Every structure is written in C-alpha cells, then in structure tokens.
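Q: Whatever this is, show me its structure:
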Amino acid sequence: MDLASRKIAVIGLGYVGLPLAVAFGATRDVIGFDINPSRVEALKRGEDHTLEASEEEIAAARGLKFTSEKADLHDCGIFIVTVPTPIDRANRPDLKPLVMASTTVGEVISPGAVVIFESTVYPGCTQEVCAPLIEKHSGLRYNSDFFLGYSPERINPGDREHRLQTIVKVTSGSTPEAAEAIDALYASIVPAGTHRASSIAVAEAAKVIENTQRDLNIALMNELSLIFGKLGIDTSEVLEAAGTKWNFLRFTPGLVGGHCIGVDPYYLTHKAQELGYHPEVILAGRRINDGMGQHAADQTARLMMRKGIPVVGSRILVMGAAFKENCPDLRNSKVVDVVAQLRQYNAGIDIWDPWVDAQECARAFGTASVKEMPAARYDGVIVAVGHAQFRSLGVAGLKSLCKDPSVIYDIKGLFPRDVTDGRF
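A: Coordinates of the predicted model:
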C-alpha cells in the first residue's frame, strides 16, 4: 500500500488538526476541512487564534488549501480525523463530533482510501463506532474497500518546545499493510520518529492512559496539599525536600482542566464500566481533581473572613482563565469552578487574562476578561493560572492590585509564600 502520492484531507482544524495539515502541506497536497466557515476564512488569511501555527508557517505550507465545503474532499485518498472528543455534563464520552466526522468521511470516501483517527477515544471505539458509520454512508466494506488507522495526538497547547515534529508518533493500522503505510506516512513529517503499535486498540489504550497517569499523579499531590494544609505545612517545601531523592516524581498540585487530562480518564472508565468493572483508583483521582476549584474559592473566602473582610459584596480579581499557562485555550478550564463558587458567596468577580479572547471568556465565565493589568484594587486576588505576564509582575505589582487589608491566594505558587495568604 503506497500512500506517498495521495491527497490528504485533515478533518478538524483545531489545536491538533492545524499543525498536522501545515506539516503535511509543506511537501504535498492537503485539504484542511472544518465545519466552521469563520475558522476557515481566518486560516485563509493566515490567522490562527490557537497560536499553534504562525502566519509564516501557514504560508509555507504551499500544498495546503482550507475549505468548509464537503465536495472538496472527494478526490482525497487519505483522511485524518482530528475532531474533539469531549465529555458531557455527566462525564460520559460525547462522541457527536466523531460521529459527524465519520459520517462526512463515509459520504466522500472512495475505494482504497485510508482513514486515520487521532481523536482520543476508549479502546475499541475506532473499529466499533467509526468503521460501521463509514461503511453505512459509503457502501464500502471495512478492510476490503477502505482501511483504518489510529495515531493518537500528543499536542501540548502553548508548548513551543514539544511540537508535532519533536514528539514520537504512535501509529497503528487495521491490517499489517495499512499499519506499515501509515507508519511511513507519519515518519515523513516527524523527525523524532514513530512507534508502531501492534493494533489500533493498543494505540487507543496507550493514548488514554498517558493522561490518566498524569491525572492520578496530580490527584495525589492535590490530596497531599489538602492534608498538609490542615497540618499547617507548606506543600511546596515538602515536595522540594522529597524531590532530593533520585526517584521521586516531580508533580505539583493544581487545577486539572483542559481537553486531555481532565477528560481522557472518563473515556477509559466508561469502557471499563461497560465491561462490568468499576475503576476505583481512576475515579477517586478524578473526584479529587474536580473538587480543587471549589476548594480554592472556599479557602479564599475563609481567609477573608479571618481578616474581617466581608465576602458578600467584595471585589475579587481572578488572575487567569485559560486551562493552563501561556495558552489561549479555555476548554474545560477549572477556573470556572473557582468563579462559580465565589459567586455563591455573592462576591463580585473580575477576570484578568491577557491570553484569552474577551468574548469567549464572557461566554464561558459570564464575565469578559480584561487584557491589561487592572487599575482597581481588590479585597481578594486569586492567582489561578501561571501566565508569564503574571510572574513578571513581581511582588510589588501583585500588591498594587490589593486593598489593605486583602487576601492573596496563590494556586500556582508563583509568588513567595510570605507575601501570600494561602496556596495549594
């Protein structure tokens, strides 16, 4: 199976799909497809709101064309699906974007085509859900008329060091021939190399446990911080001391949001429960991490009351709205939980995040973020995200935001402990 001369369609142009389309588009014909026409028009102008690809990088991908028209996909022989796989309000996998993408591929695919999925799913999903949909809408037979692959995305939003080209790419295929061809396809754009898994299910499982492992390690740190907080011990000092041992794993407590770590474990637990197994450790970690936003708000309110500062009617500044530092991504940001809990105390909330779009923030939080450093002075300040701009404030800049008296709660530990009132 030779994929070298086939036109590629990348379905979904977000944090994962765009860098992939740009990389392939530098050397071959690629159709970048997204159902959002405004996203497509912005990319045609070289504008990427995710900041994962620069205008120069997009321009250098001379073989790349952007479209929201399904008809433009008909002459493609390789389809790479990079749509989101979120969870619903009950923490169940929401496969609607994946179902829609598989249906689209089924409507345009030709015999002999290869379809590769990068979206995070539970083991078995690609062959149990996606393959039948493609068969249904195309009239073609799986592993006879078309073939599947799975190569889990490993994009880390906002990370300028670990990029598509520098991260080993796990690959797999539905037949030995497909697996070999898909591995060669990715090897052509990933100098870091590839790792060919023995099956699609193994590749799916590898992806979902990468973030489950990280989620559990952070959950342990968060639980330790809850315990040490009750003991009056500084968690960061404990971790610094323990870290002097060569095999101590250096994780830190914090809010666990985003589209990966806070979501992927639920895909694995969903499949486990379908099989009759109740995963206790994974779900316990999720409960701890999902409760840390409320904990930060509660601690801030308690500290204010101890200083005699009325929480009701107070003004509190939340520094950061994105799910991680130096990134504009608001998806599944756990800062939302901090804000929601503070509103339960009838506190007034301002949000300062120089990275995020103000209107996107308003939709997610009910409050638009400000781009510049606020001139107001606040009863409470919560450092929720470790943006570089916040770190560069220094102690004087941080204190200039505060009334006297006031409370500073530093979730990220950006500032010295002696100038803050509380932290994780």
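Q: From here on, just use CA atoms for contacts and neighbour counts.
A: Will do.
Q: Can you show me the helices along the stretch 251-400 of the chain?
A: Using DSSP state H, counting those that start in this stretch, the helices assigned to the stretch 251-400 of the chain run over residues 264-274, 280-290, 292-306, 335-344, 358-365, 388-391, 394-399.
Q: Dump those into TSV; add distance to Leu3 and mean neighbour count as well.
A: Shown next, in TSV, are these (distance: least, C-alpha to C-alpha, whole Å; neighbours: other C-alpha atoms under 10 Å):
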stretch	distance to Leu3	mean neighbour count
helix 264-274	31	19
helix 280-290	39	16
helix 292-306	47	19
helix 335-344	44	20
helix 358-365	40	16
helix 388-391	43	16
helix 394-399	53	14
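Q: Now distance to Tyr150 too, for the ones you listed, in CSV please.
A: Output for the helices of the stretch 251-400 of the chain, formatted as CSV (distance: least, C-alpha to C-alpha, whole Å):
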stretch, distance to Tyr150
helix 264-274, 16
helix 280-290, 24
helix 292-306, 34
helix 335-344, 32
helix 358-365, 32
helix 388-391, 36
helix 394-399, 46
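Q: Could you give the number of residues near the residue nearest to Ser151 when sequence neighbours are not counted?
A: Excluding its sequence neighbours, the residue lying closest to Ser151 (C-alpha to C-alpha, 6 or more residues apart in numbering) is Thr171, at 4.5 Å. By the other C-alpha atoms under 10 Å criterion, the neighbourhood of Thr171 contains 30 residues.
Q: The structure of the following sequence is requested for comparison with the preceding one:
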Amino acid sequence: MGLYEKIVNREEKLSLIGLGYVGMPIAVAFAKKIEVIGFDLNTAKIDLYKSGVDPTKEVGDEAIQNTTVHFTSNESELREAKFHIVAVPTPVNEDHTPDLSPVKGASSILGRNLVKGSVVVFESTVYPGVTEEVCVPILEKESGLKCGVDFKIGYSPERINPGDRIHRLETIKKIVSGMDEETLDTVAKVYELVVEAGVHRAESIKVAEAAKVIENSQRDINIAFMNELSIIFNKMGIDTQAVLNAAGTKWNFLNFYPGLVGGHCIGVDPYYLTYKAEELGYHSQIILSGRRINDDMGKYVAENCVKNLIKVDKAVRNAKIAILGFTFKENCPDTRNTKIIDIVHELKEYGIDPVIADPEADAEEAKKLYGVEFTEISCIKDMDAVILAVAHKEFENLQMDSIDKLFGRGKKVLLDIKGVLNRKEYETTGYEYWRL
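A: Modelled structure (predicted):
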C-alpha cells in the first residue's frame, strides 16, 4: 500500500507548515478528507485557531470551530505525518533581493522532524531551483536522511487569492510536480482530494517554480502598463477609466486597470525571477521597468493629492488628510507589503500627517510592521482631502452624504484611487475629484 492510500485510509497524516492566508485554508480543506496537523511558530495565532477564531478571515470562525485540523506550535508533532506541505511567505529584502529565511527556517524545522518514507511539497513562491538547491540540502542536513532514497520532494505553487470568495483552493487548477514519476503521482493524487478543478502535472519541479513566478510577473507588467497610461492620460486631461471602458469593447483587449500593486505575490515575485536572471548574467529590461513604475505609484498618488490641494487654494503643510483603506487589497485584512504606506511616507515629506481608517485591516499587524494606528471612520471630520485608497465593500457602499461629513470648509478634494465612485456625480456637486 502506497503513501496516498495510507493517507486516504487515515493510517498516515498530512502536515501543513505555515498557517497564514495560504496555509490555513489548505489545512482546513484537507481536514475534510484526511488527518491533518497544522503547524505554525506563532503561538498566538495557534491559540486563536484553537479558540475558533480565524484572524485571516479566509474561511471564517465557524469553519475553524468545526475543522478537525490539529493546530500546534510543537514541531515534534510533525513526526506524526509523512506528507508535508510547506506554505510560508517568501518576501524580499529592502534591496529587493529574495528573503529566503522563512522557507529556510521551515526546512530546518521540518528536517529535524522528518521521518523515512515522507514526501515534502513546497508551495512558497520561489525562483526556479530553490526547492532542489536550497531546501533539499537543509532537509538532508537536519534529518540525516537522503533525498530520493529516504524521502521525496515536490513543488505545487499556491494560487489562493486572499479575500477572494470565488477563486479558492478548490476551484483553481493546481500545478503539481515531483522529483520523479512516482512522487508526482502521489502529489497529484493527494491534491486531487481537495482540488475540484483538477491538477496540471508539470514536467519538473523547476518548471512548476517558473510557472508560478511568471504568473504574477505577467500581471505586474500589465498593471504597470495601465499605470503608465494613467500617468500619460492624466497629463492630457483624459479620464483613464473612460479610455479603458472604450478600448475594452474590443474582444481581445486585456482587462487590466491601474492601481497600487502590493501584497506578498505580485509586488514580490518579479524580483525573485529577475534576481535569478541576474545571477545568470541577464539584466531584465521589461520586468524591472514594470516594477519601477508600480513601486512609484504611491508617491505619484501623494504628489497628485498635494497638487489638487494647491489647485483649490488649500495650504499643503499640516493639511488634514484622511486615507480610507490600508491593506494591500480590498476585503482582506493583510497589510504586508501594502503600497498605501508609500502614500503615507510621501505625504509626511510635505509636512502632512494623515489619519487612516481601515475596518478590515489587521490593526495589530499594521502597528507592528509600520507603526500605524487606525482611526474610526466615524471620528473623521474637517478634512481638506480624502484618499479612498482601497475598495473595501464598506467604502464602496458609502453614500455621498457620508463622504461629505468627512470634509471641512472649502472645496472638497477627493482622490478615488480605484475609481469606485461616480466621477460625474461628485464633480457636478463641486468636488475636486481625481483618480488613476
């Protein structure tokens, strides 16, 4: 009887290392079918899960309360499992080079508790070669076992979209790979237990790694093009959204829009690919150009806020400005690598200390990562300008009279970054309205 059959018969367990926005939903999904151990170093997070609270809001408190996942921060319990999925973040350093410390740390922990006959699958986004060239040596060193003999490895890139209730683990086709045909078959069958959309068997681990890193790089480049168009059209006095709506009537026009590109995927993955390219002697031209444009958009928004204040004869220094939304995307509490902080930093360069409201964001995380404290939107008033930065449902549903109450005397400056409000309606009532 193979490992897959033993897992299905609940004779062997699956472990999930890293219980964040990606790992936790995977653990919960598998627990509906098999025995699952959910491991994370963050004891506070484990305590929340044990008490039935979902801090990520990805599956909800009820799902956490009803799941059979065994949540633990005790690494020795990993020895009870033989199929391991590693889903830890892979951020970048300040100089935009890959920070592999989380995946290396997870490999060390798992290696110390790895038993013979195990299969280890990495889900973290990396450049091609990391799984075999970086992770495997750590696993071998810590475990004293030999890869290919005592344990096998695979790679299956995560495709979960945080905050998205439609594109979930179950509904997105899963790329799977393994170091040999036997491992590939095992990995594919295990994931097929929960992925209703099916799996794509990649030719190799490196192919799977490369596929993941270009998915987000492609999206990053397309958004960068939209952001560049936005800059150009703003100089021309043309509404970018109106242009895109017109161009979008052609059947093969790609449906992308300008915006702030942050988070732990799109704003990070291109740097992993270009880093590896640099190692091989190739300097990226298109990918890094797109990254530069997207990295500068927070500054661009702040500059246009200042320009609009000047336009309506309001003092810039000590101007009262509110930013609505701080997370890296809408309807998600994740603030990691948010580009809203770039707007905050740039406004401070002009002597402006904005107030920030975000009912969705993880306030504790924002305080820890950025030193930012949120204000209740009900407490915001007498503003000179308001920046609607993130299209949370709470903000999209705001009526004009509610937005009116945020402002003080004089012309109202409103920056609607995502273009969720009716431009003509606000301009007709006297707002100085701006959007990307």
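Q: Out of the helices of the stretch 251-400 of structure 1, which is closest to Asp94 of structure 1?
A: Proximity to Asp94 of structure 1, assessed across the helices of the stretch 251-400 of structure 1 by C-alpha to C-alpha, is greatest for helix 264-274 (9.3 Å).
Q: mean deviation (superposed) between the closest one and structure 2, please.
A: Following superposition, helix 264-274 of structure 1 is found to deviate from structure 2 by 0.5 Å on average (mean C-alpha distance after the TM-score superposition for structure 1).
Q: Which part of structure 2 matches that helix?
A: Helix 264-274 of structure 1 corresponds to residues 269-279 of structure 2 when matched by TM-score structural alignment.
Q: ditto for stretch 29-41 of structure 1
A: Aligning stretch 29-41 of structure 1 against structure 2 (TM-score structural alignment) gives residues 35-47.
Q: contact partners of the matching stretch?
A: Here stretch 35-47 of structure 2 makes contact (C-alpha atoms under 8 Å, 6 or more residues apart in numbering) with 7, 10, 12-19, 24, 27, 30, 55, 68-75, 77-78, 81.
Q: which residue packs closest to Ile64 of structure 2, ignoring adjacent ones?
A: With C-alpha to C-alpha, 6+ apart, the residue lying closest to Ile64 of structure 2 is Gly52, at 5.2 Å.
Q: okay, now the one you found: neighbour count?
A: 17.
Q: Just say helix, strand or coil for it.
A: coil (DSSP: H, G, I helix; E, B strand; the rest coil).
Q: And Ala188 of structure 2, by the same measure?
A: The three-state assignment at Ala188 of structure 2 reads helix, by three-state DSSP.
Q: Look up how far Val22 of structure 2 lies from it.
A: 19 Å (C-alpha to C-alpha, to the nearest Å).
Q: For Val136 of structure 2, what is the corresponding residue in structure 1?
A: Aligned partner of Val136 of structure 2 by TM-score structural alignment: Ala131.
Q: Equivalent analysis for Asn66 of structure 2, please.
A: Match for Asn66 of structure 2 (TM-score structural alignment): Ala60.
Q: residues in contact with the match of Val136 of structure 2?
A: 102, 142, 148.
Q: Counterpart of the second one over in structure 2?
A: Taking TM-score structural alignment as the criterion, the aligned counterpart of Tyr142 of structure 1 in structure 2 is Cys147.
Q: Look up how far Glu132 of structure 2 lies from its match.
A: Cys147 of structure 2 sits 10 Å away from Glu132 of structure 2, going by C-alpha to C-alpha.
Q: Any figure for the gap between the residue nearest to Ile64 of structure 2 and Gly2 of structure 2?
A: Distance from Gly52 of structure 2 to Gly2 of structure 2, by C-alpha to C-alpha: 34 Å.
Q: Also Ala385 of structure 2?
A: From Ala385 of structure 2 to Gly2 of structure 2 the distance is 63 Å (C-alpha to C-alpha).
Q: what do you get for Thr183 of structure 2?
A: Distance from Thr183 of structure 2 to Gly2 of structure 2, by C-alpha to C-alpha: 11 Å.
Q: what about those two, which has more around it?
A: More neighbours surround Thr183 than the other of Thr183 of structure 2 and Gly2, with 21 against 8 (other C-alpha under 10 Å).
Q: ok, Ala247 of structure 2 touching Phe253?
A: Yes: at 6.8 Å, Ala247 of structure 2 counts as touching Phe253 under the criterion of C-alpha atoms under 8 Å.
Q: Number of residues surrounding the residue in structure 2 that Gly173 of structure 1 lines up against?
A: Mapped onto structure 2 by TM-score structural alignment, Gly173 of structure 1 lines up with Gly178. Using other C-alpha under 10 Å, Gly178 of structure 2 has 27 other residues around it.
Q: Gly178 of structure 2 against Tyr155, yeah?
A: Yes: counting by C-alpha under 8 Å, Gly178 of structure 2 does reach Tyr155; the two are 6.4 Å apart.
Q: Find residues that contact each of the two.
A: Taking C-alpha under 8 Å, 6+ apart as the contact rule, Gly178 of structure 2 and Tyr155 both touch Ile205.
Q: how far away is Val187 of structure 2 from Leu193 of structure 2?
A: Taking C-alpha to C-alpha, one finds Val187 of structure 2 at 10 Å from Leu193 of structure 2.
Q: Now which residue in structure 2 aligns to Glu325 of structure 1?
A: Under TM-score structural alignment, Glu325 of structure 1 pairs with Glu330 in structure 2.
Q: same thing with Thr235 of structure 1?
A: Under TM-score structural alignment, Thr235 of structure 1 pairs with Thr240 in structure 2.
Q: how about the nearest residue to that match, chain neighbours excluded?
A: Nearest-residue entry for Thr240 of structure 2: Ser230, 5.6 Å, with adjacent residues in sequence omitted and distances by C-alpha to C-alpha, 6+ apart.
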